[in-house]
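A.B. asks: Sequence first, predicted coordinates after that:
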Amino acid sequence: MRKLLIAGAAVAALGLSGMTVASQTPRNETFRMLQLFGDVLAVVEQAYVVPVDNKKLIEAALAGMMTALDPHSNYLPPEGFEDLQERTSGEYSGVGLTITAEGGLVKVISPMDDSPAARAGVQAGDVISAIEGQNASGLTVTQVSEKLRGAMGTTVTVTFLRDGEEPREVTLTREVIKVESVTSRMEGEFGYLRISTFNENTGRELSAAIEKIKRDHPGVKGFVLDLRNNGGGLLTAAIDVSDAFLERGEIVSQRGRKPEQIERYAARPGDLTGGLPLVVLINYGSASASEIVAGALKDQERAVLVGLTSFGKGSVQTVIPLGGGRDGALSITTARYYTPSGASIQKIGIEPDLEVARSEAEARIVSRSSFIYSEAAYSTALDASIGAERKGPHTPREAPGPDYDKDADYQLQRALDVLRAGGDLTRVAAAPTGIVISEPAAPPPAATDTTEEE
């Protein structure tokens, strides 16, 4: 409510400021440009070759204004705001894609587990080039979402572009995407926990999954937490997940425009696993809330991270309804995230302790700068604010060899190897079917002793 009141006050101030605009040069220029906007709208309305819908024109202008800020600030029309509320509640009808826009293109951040898109082989980094044969370049995320969503059982044909491949046209049948954010199973003597997204139910589902594994398998010796291709979600869910594995210490901080705009979130006593060894799997499709969890567990020395450097979305978006939601909402970037050690996630991502590609093809992607799919690739992305940069193109330490079973999960197997070695990377031998490409990573640095959305 506080943020909504601030927004309302800003609108009121804007309305009153016209009375004193002559004495305030910057504001005078702002109102001159607003007058220009009105003049352009009037010309289009009167002179365009066919009648226009002013509402659509203004909504498009609002969307353009927000996307000029950064890739994650958006204007949501009323139907888009409703869609957002449905997604965070855990159920909607569509094809199961988390998407973003950059440079006039809409890209896939991640396909949701067991969704129509995932089953069709859509991958993180794929570009949506056409929908139902119509060019999708220049469309906003909201416009693409509207085209992809629809009644259960209906179909939509989407053309995807991927590096080094011909355009691929896929017909997807829409389903009710009831997001079960947490799934679990046993992998030998270790528990496997998969989190596909962070929604209102994630914390509760994770607690139940851990409890079930401990109850059904009292001899469980450790856990793998799989956050690969998890595009993020709610900040509160990320805090709940981190808290489930921590006894104490800071989880994340967010810092806004002003020095005093700092919020810190700390763990409460009670590690649900009882301190059992933990490995977290990440890759370049792990974004936002996933990075908060990975960063917290790494900095607090609670887990070893295995996989590839994460996406690097370290910014906070606040959703501000307009007109009580009747006029849609603004999803606007209001802060950056920082891990407990003070590291910025933004544009940098979280680096794993053991760098492992899932396949030789994935290793090649990481080694070629022009095709690394990350926040840093966006021309309008915020900087990290701490002077650091994402690691450039390089050959990952490990990738499976040519004889490795393509249906097997090499990254998961290496995570289990780390657990068998008690989390000591110096004791993790190269897998017989894997190839060590570069020198082993150094042990993770000690975390600072600090106890201090999407």
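C.D. replies: Great, that's in hand.
A.B. asks: Please make it C-alpha for all contacts and neighbour counts, starting now.
C.D. replies: OK.
A.B. asks: give the contact list for the closest residue to residue 248 other than its chain neighbours.
C.D. replies: Leaving aside its chain neighbours, residue 248 sits nearest to residue 267 (4.9 Å; criterion: CA to CA, 6 or more residues apart in numbering). By CA atoms under 8 Å, 6 or more residues apart in numbering, residue 267 lies in contact with 239, 242-243, 246-251.
A.B. asks: one more structure, for comparison:
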Amino acid sequence: MRRRSVTFAAVGAAFAAGVVVGPIVGAWAQDPGGRAETYRLLNLFGDVFERVRAEYVEPVNDRDAIENAIQGMLSGLDPHSSYMNPRMYRDMQVQTRGEFGGLGIEVTQENGYIKVISPIDDTPAARAGVKPGDLITHLNGNSVQGLSLQDAVEQMRGERGTAIRITIRREGTDRPIDLSITRAVIRPQVVRFRLEGNDIGYIRLTSFNERTESGLRNAMTQLRQQAGGNLRGIVLDLRNNPGGLLDQAVQVSDDFLSQGEIVSTRARRPEDAQRWNARAGDIAEGLPVVVLINSGSASASEIVAGALQDHRRAIIMGVKSFGKGSVQTVMPIPGNGAMRLTTARYYTPSGRSIQGTGIEPDIEVLATREDAQQVAAARRDREADLRRALTNDNNTPGHAALPPLPPLNLPAGVVDQVQRMPAEGAAAFDPTKPETDFQLQQATTLLRTLAAVPAPQRRAAR
């Protein structure tokens, strides 16, 4: 059985990746003509390895040297391929089940620093004020320059109750920020829900692990009970959701779709292409849906947003997503951990790859007025900015032109009710006060406006 993941590679408090059961097998049989050159290069590696063992200023551990070489080979491919030693692999398997130790942040590496993709809700990092886009420059006073991503991750992990001091460089601040964070066992509540007013269901997915889709179904059941038959729409919040398991993204999309393609993947060999289609049934029973996204919405989040957007099952609101359109497969290496390897690109139902481009919202709504300045300055903080990021193949020679997305067909005047940014002097966003969440408030406004439209027009708008 093959399980795949579309999560960020190498994370501090990470999410799971997919698993291919069975050892890695050689691929030389596919290219017999290249064996001589391959042997020559392997001899080069052996020569360098022996020279390091014999002449480095201090004794070198053979396993460390080989694992570093493997890590370099994989991380040199793209930002999301990596090697996991046995302990990292065990941690990853635990994370897939939705429980892990650490600070509670999704990270990648950029220009030698550790870059925060997003803090996970209700974790030590989130409570300490860590924000998406922060660059971690020091751990306990020591620079992260020269550390591999895995080394930095290992330092951030530790026993529950122990503290670590991290130094952050943040856009818009002149001085470094020092934070002391106490490690904890992270059991993120991947699905949160509540009623907005007494008529709009709000569901937030913080990641895609083995419990996400079942949690979504439970949320819908309870929201219907709480609303007492008065439910008028659903807000599905995928903001700062960094991704996770591909099969969970497919199931969440399927929950809102009754037919049609959800997502497809294309690998190096055409025969390895896969496609997933929706089954009959819509847990929202046709209620209008707004999906909230931002630059921290990545991977599995983008699969869901892209599927619902292409089928016009939901209105996508917020700002452009991260743009990670690749699939990682975790391949166990018996007795030696596993390797996470990028094996495919994924495509939305219309055939578009979002690799490096992201999902464009149907209705752009900025979280703050400061966001407008960043948009005007073309400031980016996404997949395309990562070193060695895969290219988007939508516009490559020979690639068929993609059909335009179907129009929204919203009733006249509905979009006019939505404001693009908060008013001057609006209260700053406080996660504990939903009334300060401008994007959420615009989503509920849109849903209530749609609910007031006569039913035939609402059906045309879906």
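C.D. replies: All right, it came through fine. It should be emphasised that the depicted structure is a prediction, and the values quoted were computed from it without experimental measurement.
A.B. asks: sorry, back to before: among the contacts of residue 267 of the first structure, which one has the most neighbours?
C.D. replies: Using other CA atoms under 10 Å as the neighbour test, the contacts of residue 267 of the first structure are led by residue 251, with 30 neighbours.
A.B. asks: sorry, back to before: any idea what the residue nearest to residue 248 of the first structure aligns with in the second structure?
C.D. replies: With TM-score structural alignment defining the correspondence, residue 267 of the first structure maps onto residue 278 in the second structure.
A.B. asks: Same question for residue 355 of the first structure.
C.D. replies: In the second structure, the residue paired with residue 355 of the first structure is residue 364, using TM-score structural alignment.
A.B. asks: Tell me the spacing between the match of residue 267 of the first structure and residue 307 of the second structure.
C.D. replies: As judged by CA to CA, to the nearest Å, residue 278 of the second structure and residue 307 of the second structure stand 10 Å apart.
A.B. asks: where do the contact lists of those two overlap?
C.D. replies: With contacts taken as CA under 8 Å, 6+ apart, residue 278 of the second structure and residue 307 have 253, 261-262 as neighbours in common.
A.B. asks: List just the nearest of those to residue 114 of the second structure.
C.D. replies: When these are ranked by distance to residue 114 of the second structure (CA to CA), residue 253 comes first, at 31.7 Å.
A.B. asks: Spatially nearest residue to residue 243 of the first structure, not counting backbone neighbours?
C.D. replies: Spatial nearest neighbour of residue 243 of the first structure, excluding adjacent residues (CA to CA, 6+ apart): residue 267 at 5.0 Å.
A.B. asks: got it, and residue 166 of the second structure?
C.D. replies: Once flanking residues are discounted, residue 166 of the second structure sits nearest to residue 139: 4.7 Å by CA to CA, 6+ apart.
A.B. asks: Was I right to think that neighbour contacts residue 164?
C.D. replies: Yes: counting by CA atoms under 8 Å, residue 139 of the second structure touches residue 164, with 7.1 Å between them.
A.B. asks: hmm, back to that, mark which of the shared contacts of residue 278 and residue 307 of the second structure are part of strands, please.
C.D. replies: If you go by DSSP state E, these have 261-262 in strands.
A.B. asks: between the shared contacts of residue 278 and residue 307 of the second structure, which is closest to residue 429 of the second structure?
C.D. replies: Distances from residue 429 of the second structure to these, taken as CA to CA, are shortest for residue 253 (28.9 Å).
A.B. asks: Quick check: the aligned residue for that closest one in the first structure?
C.D. replies: Per TM-score structural alignment, residue 253 of the second structure is aligned with residue 242.
A.B. asks: What residues does the closest residue in space to the match of residue 355 of the first structure that isn't next to it in sequence make contact with?
C.D. replies: Counting by CA to CA, 6+ apart, residue 364 of the second structure lies nearest to residue 318, which is 5.0 Å off, once chain neighbours are set aside. Residues near residue 318 of the second structure by CA under 8 Å, 6+ apart: 292-294, 361, 363-367, 439.
A.B. asks: Fine, thanks again, bye for now.
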